[in-house]
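> With the sequence up front, the predicted model follows.
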Amino acid sequence: MTPEEAVRHVVTTDPVFAVDNVDIRGVTVKAFRNIPPTVPALMAAGWARHGEGQLEYIAYEGESYSYEDFTRSVHRLAHAMRDTLGMGQGDRVAIAMRNYPELLMLVLAVSSIGGVVVFVNAWWTTQELEYALNDSGAKAVFADGPRIARLKPLEESLALTLIGVRDGEYQTEHSFSHLRDSAASDQPLEVRIDTDDDFAVMYSSGTTGHPKGVVQTHRGAVNAVFSWLMQSVIAPLIDPPAPDAPDPPRPSALVVTPLFHVTATHPLFLLSLPAGAKITLMHKWDAQEAVRLIRDNQITRFLGVPTQSAELMEAAKEMGETLPSIDYLGSGGAKRPAAQVAQLADAFPNAGVATGWGMTETNALGIGMIGDDYRARPESAGKLHPPVQELRILDDHGKNVPNGTLGEITVKGPHIMRCYLNQPEATAETLQDGWLRTGDLGVLDDEGFITILDRKKNIIIRGGENIACLDVEGALHRHPDVLEAVAFSVPDARLGEVVGAALQLRSGAALTSQQMTGFLDGHLAQFKIPAHLWVQHEVLTRGATDKIDRRAIRAACLDKQEAQI
């Protein structure tokens, strides 16, 4: 079958993927009719695929949790949150930690009581954590030791209840282990949660300096999950396996990006529940350790930023491994260099090398492609994932542009965020008649492939981590010798982009990159601190409207850098 025929066949013959028109906040969209209505309902939907609960579900640093162990822990935590901590529907509960199994349990436990998960960037400083907690209104935070240390200065002023996890357990009054072990029941709570209730708040860097809280609903998350699940159903219809081919192995995913980002939470963790997939967590990214984990655990699915797949390839070559178990080698968070596509396909011949584009605002669902399509079009982002999304490419006046013409990628569907938290103007600017103006500029060809060419937003993507230029500039302006600052992306062979900045200093002042790094420590997360600095005493270049000309300044600085090399 062609991809289009396969989609029509599955939607019309498989009740799981049947689609209806539904009304969401006054907007008519296509949505799956028969899927689980909420995120916690995904647990029961995956029970049979996880061997009636008996299969190993999470592996981490020598620890192992069966699916039954996992779901019982989720239910116990939900009871304890309600009975011991007094949490209930609508309460926002923050999670701040590295990728521990407890994080996965907490996401489902909070949503099981009808609460709203507030995903906190584990790399944030105390000042950045303060902003997010004030903005979200979260009064309870589950955190590991390093995050507890950063949160302690805020405990009294924000009236926080801190619950320690792992190395944070002995630093707080409440602990994760005690809550879980003292719960009255390990059976599911009976809570009425509407499919359009809020599921989570995830923070995404924007052009406003402070990150924006993206409010995701249960319907949005589960529609994204089943859109991905449907890809595994249509794939054998498009490319049928040989009659004597063995059954495919159980899907098994290695999580190598932070779980406070959609790249890890949605297409890996949440998808793993109904897909029957095993999850392996890494304590910290290490390419050689990733090779060993993939080899020894027969991992089938790898999804990381392009830097990680490149480093995985180099490590596998050094170790003499081809990692034949991998059937999906995807990238998200940033564009993979075109030349790397064929290199990865040659290095891992059994893997379908894939790319994807999505946003926090779309629950990570968006555009993608795999295999021969990607190898033939390594500059492209792929096609829109069917069947519930709609796509338009618009000009500055909101009109459709012809195929082959540059315009703003604009999408619609049940997976779109509800709003930006506490930012009605930004919400109205981004959501127009149910359509999400993504801020990304691209071209749609006659076959449906989309190539993303530019960003309207001033965002630096460092190894998949979004950094707002205004956020960096605000911190740079704190220095008493800085009169003006502009931040921009600098190409980097390993991370894709890193932060660069040009400064106008006060007359007679001198400032080195090392001095500025020391000054910013504690004010700005390490990954946001400029790796390259250009200083001058003259006024920074301006355009015709007397605004700082970011593009011209960036070009001049990069020219100077190239000349020095």
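Yep, it's here. Numbering: from 1, shown residues only.
> alpha carbons only for contacts and neighbour counts from here, please
Noted.
> Does anything pack onto the helix or strand residue 490 falls within? Which helices or strands?
Taking DSSP states H and E as the definition, one finds residue 490 inside strand 482-492. Packing partners of strand 482-492 (3 or more CA pairs under 8 Å, 6 or more residues apart in numbering; DSSP states H and E): strand 459-462, helix 469-476, strand 496-505, helix 550-564.
> Can you give me the buried ones in the helix or strand following the third one?
Meaning strand 496-505. Next helix or strand after strand 496-505 toward the C-terminus (DSSP H and E): helix 513-520. Applying a neighbour-count criterion of 16 or more other CA atoms under 10 Å, one finds 513, 517, 519, 520 buried in helix 513-520.
> buried set for the helix ranked longest in the chain?
Determined from DSSP state H, the single longest helix within the chain is helix 218-238. Neighbour-count burial for helix 218-238 flags 218-230, 234, 237 (criterion: 16+ other CA under 10 Å).
> Quickly name whichever of those is closest to residue 261.
Of all these, residue 261 sits closest to residue 221, with 13.2 Å by CA to CA.
> Second structure follows, compare the two:
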Amino acid sequence: MPAPSLRAAFGHLGPVPAKMEHAAIDAALTAPTSPFALEERVLPHNGVLTRTWKNLPRSTRDFFLMTAQAFGPRELVVYEGTSMTYTEAFERACLVAHWLRMEFAVRKGDKVGIVMRNLPEYLIAYQAIHLLGGVAVCLNAFSDGDTLAFCVNDVSCRALICDPERFARLQAVYPDLNKGKAGSVAGIAVTARVGAGFAEKSERSWEGGRAGPKVFGWEELDAKHKPTLPKGPPQAEVDPDDDCIILFTSGTTSRPKGVVSTQRSNLSCLMLTTYGIARAFLRRGVPPPPPADPKEHDLQATTLVCIPLFHTTGIHSGMTGNMATGSRIVLMHKWNVDDAVRLIQKYSCRGILGIGFMVREVVNHPAEMPSLESVAHGGASAAKELPGEADRKTKGMLAGVGYGLTEVNGVACANYGDDYHREPTSIGLPPAAVELRIVDPITLVTLKEGEQGELWIKGPGNAKGYYNRPEATREAFMPDGWFRTGDLCVREPKNGLYYIVGRAKEMIIRGGENIATVQVEDAVYNHKAIADCAAVPLPERTLGERVAVVCVVRPGEEMPSEEDVLAAASKSLAPFQRPEYLWIRTEPLERNANGKVDRKVVAKATAERAAKQGWVPKEKTKAKL
């Protein structure tokens, strides 16, 4: 039996008039019998009455028990030609949980770090930690050894599970590891998986005690403890308000901060990530897809997940959200658009979850991908042309964007379907359980619609705070339950939608005028040849900063002239906002491990290039303001 097609609902020539208004949609979706039903609870960690989702599993442990039972025979994950079912992953997770307890004495509440690429072992390790009632610490796999060691010690990890590449970095920062000294860490388990295969036995320097008494091979621990593995999962009583997960902020301006979330906060992603899609269906007057039927194996969907699992979008929307529907997850070793297209074709992927530039590369690829029905991105902005490009690739493709942060555990605002086509620069609207407020960042007064200010979020996904950072927690997490995002936002009175206009710390200040980088970038995308861009400040004596933009040309397009790009951008920018220095290139923009543009690196490279060229403003002493 073929899988139901989104095109039945979204096969259109363009956005159609909305059949339901947003208030009516929220009322329908949150009805008492709906999966999205709401209730109010006082959260123990802050004492604040908060709107929460009524139908969440009690804990992440319970969630994995439920998915294993419901979807057991289905394939859970595919990686480099190998696959694993829900049952196989669960059974392997039970074994890992067993040796975590027996070898490293991991108990409920203990923190266990995972530091590896997107491998099948990531899903197994994550399940295992939660089966014990432990706290999963998702470490940035692309961090240098010093940063990894800082994060591990900062949150006092009891054990680490890593791949060989990350183990090599840890060895460098733990010089006495061979003597059994590794801070708070009682043990390190290293998987032998390397890229598409496994390291040869002779190359596994971490096995057999050769790397010290605290270091073991994942595979040798499996062999050692399998004979004593009890029947069934380990026992643990886990409550909704127990600690669940620690994710790290990107740390582009300082040391990374560990964001601590409860079971309820973590699992709120199950509703937060799907609410916007359900809204898109009702806006078109079509009922949302029914919950996954475990018996209908032929209806299983497949999603290519391109975002790192240590990222909130990866772990929440990519892994947890897909497991909730019994979907198959396809992982890739590292990003490459040709590899991504090959995987979509081979496994008939119906959806792709990536960062904006990844999704654009896929939908603009010349290859045919008839199975692809939906594309979604998060973690970074994308060009406003994306929904149109997706629809031209496959008529009726459902496209959308989710806005969220590590501190809110997933999507706090979403824009899908026809609304995304009409307003591609908007982040849409929040799910019904989430409240948004736009506040003057100086006076902390709530602003009116149409006024630009800092976006604050209150909802069931909000984290408890930053681990071991009381001052930073007080600055960002308000006593009444609101979280300060640091993003500048405006709510448009005409349609009620929200628009991010920049970061409070990412403004370009030109002669006293504040210029939002996002607004400049959106204008540059007016030129059809530009696939990616970043607006950055260019230091200059007269006005302090000038507007510079680094542009990446779409593959297959001719290199445009600076004049053409400026002309296209100027159509939607005031004179003082227009770029004064352009760097048009084919090389991709520098990005951090979370896929976001590393503006510090881009700005530094731009300034160095401009200085080398001897660039000066056209109006050096008398600029138009």
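Great, that's in hand. Keep in mind that this is a model prediction, so the values were computed, not measured.
> Got a TM-score for the pair?
Once superposed, the chains reach a TM-score of 0.78 (TM-score structural alignment, normalised by the length of the first structure), with 485 aligned residues with a CA RMSD of 3.4 Å.
> need the helices and strands packed on strand 482-492 of the first structure in TSV with mean neighbour count and distance to residue 12 of the first structure, can you?
What follows is those, written out as TSV (neighbours: other CA atoms under 10 Å; distance: least, CA to CA, whole Å):
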stretch	mean neighbour count	distance to residue 12 of the first structure
strand 459-462	22	40
helix 469-476	22	47
strand 496-505	22	42
helix 550-564	14	50
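> Please name whichever of those is nearest to residue 131 of the first structure.
Comparison of those against residue 131 of the first structure by CA to CA identifies helix 469-476 as nearest, at 12.3 Å.
> Please work out which residues outside that closest one touch it.
With CA atoms under 8 Å, 6 or more residues apart in numbering as the test, helix 469-476 of the first structure has contacts from 207-210, 458-460, 482, 485-488, 520, 523-524, 528-529.
> Just the buried ones from those residues?
So, by 16+ other CA under 10 Å, the buried ones in the contacts of helix 469-476 of the first structure are 207, 209-210, 458-460, 482, 485-488, 520, 523-524, 528-529.
> so which of these would you say is closest to residue 313 of the first structure?
Of all these, residue 313 of the first structure sits closest to residue 460, with 24.9 Å by CA to CA.
> so what's the closest one up against?
Residue 460 of the first structure neighbours (CA under 8 Å, 6+ apart): 466, 467, 468, 469, 488, 489, 497, 498, 499.
> The first one should be in a helix, yeah?
No: checked against DSSP: H, G, I helix; E, B strand; the rest coil, residue 466 of the first structure lies outside a helix; its state is strand.
> how close does residue 135 of the first structure get to residue 158 of the first structure?
Going from residue 135 of the first structure to residue 158 of the first structure by CA to CA, to the nearest Å gives 11 Å.
> With residue 323 of the first structure instead?
Distance of residue 323 of the first structure to residue 158 of the first structure, computed by CA to CA: 49 Å.
> Check residue 219 of the first structure too.
From residue 219 of the first structure over to residue 158 of the first structure (counting by CA to CA), the distance is 31 Å.
> just residue 455 of the first structure next, same as before
Distance, residue 455 of the first structure to residue 158 of the first structure, using CA to CA: 36 Å.
> start and end residues in the second structure for stretch 401-416 of the first structure, please.
On the second structure, the counterpart of stretch 401-416 of the first structure by TM-score structural alignment is residues 447-462.
> show me the contacts for the equivalent of residue 332 of the first structure over in the second structure.
In the second structure, the residue matched to residue 332 of the first structure (TM-score structural alignment) is residue 378. Applying CA under 8 Å, 6+ apart, we find residue 378 of the second structure in contact with 313, 353, 354, 355, 356, 401, 402, 403, 404.
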